[in-house]
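Asks: Quick check, what structure comes out for this input:
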Amino acid sequence: MARKPAIFPAPGHDHGRCTSDAIAHAEALCEARHERLTPIRRSVLEALLASHQPLGAYDLIDRLADDGGRPAPITVYRALDFLREQGFVHRIESRNAFIACVHNHASGDPVVFLICEKCGAVGEAAAAAVAETIRSASRAAGFTPKTPVIEISGICAHCKAA
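Replies: From the prediction side, this is the model:
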């Protein structure tokens, strides 16, 4: 059984394991869903997993650039669309950026992002009570939420302690 990731991993956490667990999870789900984690999709996911910071599409393009050139923006956006559809990546609307999901929840589950104003880290908080409230309010209104996301800005515990 995979361990549950911390909302804000400690600065010295084993990031390699964090990344390898997320890639293994993505590979397993793609195989089960008969989807392909193509090389570009994998590269985009790996770039997002390289830190717990949200990245814009052009930041990703810069990180993916190599001696052979830079990937076309449409290629990166298509990879991001696929990764979002599969639930491997979330969009942080307030930052116009993307972050890898390492919490392995259902893709339609409401997500609460805690965004540190100091270091820029984004934590993904479990929010079962919030999720149920959103589901109940939506049902009562005859509304079907597409991507229920809540973003909260503040200061993370690591920055507060520093």
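
Asks: contacts and neighbour counts: CA atoms only from here.
Replies: Will do.

Asks: gap between Ala127 and Asn96?
Replies: 23 Å (Cα to Cα, to the nearest Å).

Asks: of the two, who's got more company?
Replies: Neighbour count, other Cα atoms under 10 Å: between Ala127 and Asn96, Ala127 has more, with 14 against 11.

Asks: you'd agree the more buried one is up against Val112?
Replies: Yes. Ala127 lies in contact with Val112 (Cα atoms under 8 Å); the separation is 6.7 Å.

Asks: ok, and what's touching stretch 47-63?
Replies: Residues from elsewhere that reach stretch 47-63, judged by Cα atoms under 8 Å, 6 or more residues apart in numbering: 15, 19, 44, 64, 70-73, 76-77, 92, 95-100, 120-123.

Asks: Between the two ends of stretch 115-124, how far is it?
Replies: By Cα to Cα, the extent of stretch 115-124 from end to end equals 9 Å.

Asks: buried set for that stretch?
Replies: Of all the residues in stretch 115-124, those buried under the rule 16 or more other Cα atoms under 10 Å are Ile115, Cys116, Gly120, Ala121, Val122, Gly123, Glu124.

Asks: That stretch: how far from the chain's middle?
Replies: The chain centre lies 13 Å from the centre of stretch 115-124; the measure is Cα atoms, centre = their mean, to the nearest Å.

Asks: how about this one, so we can line them up?
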Amino acid sequence: MEDMEALPVRFPSRQHNHSSCVNKLLGDAEEECRRQKLRFTEHRRKVLEIIASSHKPLGAYDILEQMNFSGRRQAPVVAYRALDFLINLGLVHRLNSLNAFVACMAVGEDHTAQFLICRQCKNVGELNSNRVSERIEKDAVEAGFQVDQQLVEIIGICYECAESG
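Replies: Below you'll find the model as predicted:
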């Protein structure tokens, strides 16, 4: 059996205090926007803050419900534009199977993530295995397929749900 690669799993505990992660992610976003000379608007900041504050993936309409500015509900296009911007910057990932979004737990790292999605609590862990990514790439090339993007979503039970029975 070949040696196993150490796989850093970023799977937040439900008791985890998210405020330091949120602040770090907002700081990373500001820095990246400054570096690329992009505007980190109030809407973009709010969308990122909402996503980063959640332990669970959020759909666009879940985000919209939390985006009340001055008591007004925002148009869906506001959230979708902000989400597209944040995805392109590598700050947010879209989970296709859930039609939802999660904050990137490895901002600034060159990676293709695999996502561990708990079917009970809906918490999401981000696994960054180069070996998995390289194997997918290799097999795709051998099949004559050119990979543009990898998105692997793995559904199962997280350790906290497994322990609680």
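
Asks: re the thing from before, farthest-separated two in the buried residues of stretch 115-124 of structure 1?
Replies: Distance extremes for the buried residues of stretch 115-124 of structure 1: the farthest pair is Gly120 and Glu124 at 13.0 Å, using Cα to Cα.

Asks: a strand runs through Phe115 of structure 2, doesn't it?
Replies: Yes. Applying DSSP: H, G, I helix; E, B strand; the rest coil, one finds Phe115 of structure 2 inside a strand.

Asks: Give me the neighbour count for it.
Replies: Neighbour tally, Phe115 of structure 2, other Cα under 10 Å: 22.

Asks: Cross-check the contact I'm expecting between it and Lys122.
Replies: No. Under the criterion of Cα under 8 Å, Phe115 of structure 2 makes no contact with Lys122, lying 11.6 Å away.

Asks: longest helix of structure 1?
Replies: helix 15-32 (DSSP state H).

Asks: What residues in structure 2 pair up with it?
Replies: Mapped onto structure 2 using TM-score structural alignment, helix 15-32 of structure 1 spans residues 18-35.

Asks: Show me what the longest helix of structure 1 is packed against.
Replies: Judged by 3 or more Cα pairs under 8 Å, 6 or more residues apart in numbering; DSSP states H and E, the packing partners of helix 15-32 of structure 1 are helix 39-49.

Asks: Average offset of the helix it packs on relative to structure 2?
Replies: Superposed on structure 2, helix 39-49 of structure 1 shows a mean distance of 0.5 Å to its aligned residues (mean Cα distance after the TM-score superposition for structure 1).

Asks: Next, the buried residues of that helix.
Replies: Ile40, Arg41, Arg42, Ser43, Val44, Leu45, Glu46, Ala47, Leu48, Leu49.

Asks: Now render these as CSV, adding distance to Ala26 of structure 1.
Replies: Below are the buried residues of helix 39-49 of structure 1 laid out as CSV (distance: Cα to Cα, whole Å):
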residue, distance to Ala26 of structure 1
Ile40, 14
Arg41, 10
Arg42, 9
Ser43, 12
Val44, 12
Leu45, 9
Glu46, 11
Ala47, 14
Leu48, 13
Leu49, 12
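
Asks: The alignment partner in structure 1 of Tyr61 of structure 2: neighbour count?
Replies: In structure 1, the residue equivalent to Tyr61 of structure 2 is Tyr58, according to TM-score structural alignment. Other residues near Tyr58 of structure 1 come to 15 when the count uses other Cα under 10 Å.

Asks: what's the answer for the one 10 residues further on, then?
Replies: Neighbour count for Gly68 of structure 1, taken as other Cα under 10 Å: 6.

Asks: What is the equivalent residue in structure 2 for it?
Replies: In structure 2, the residue matched to Gly68 of structure 1 (TM-score structural alignment) is Gly71.
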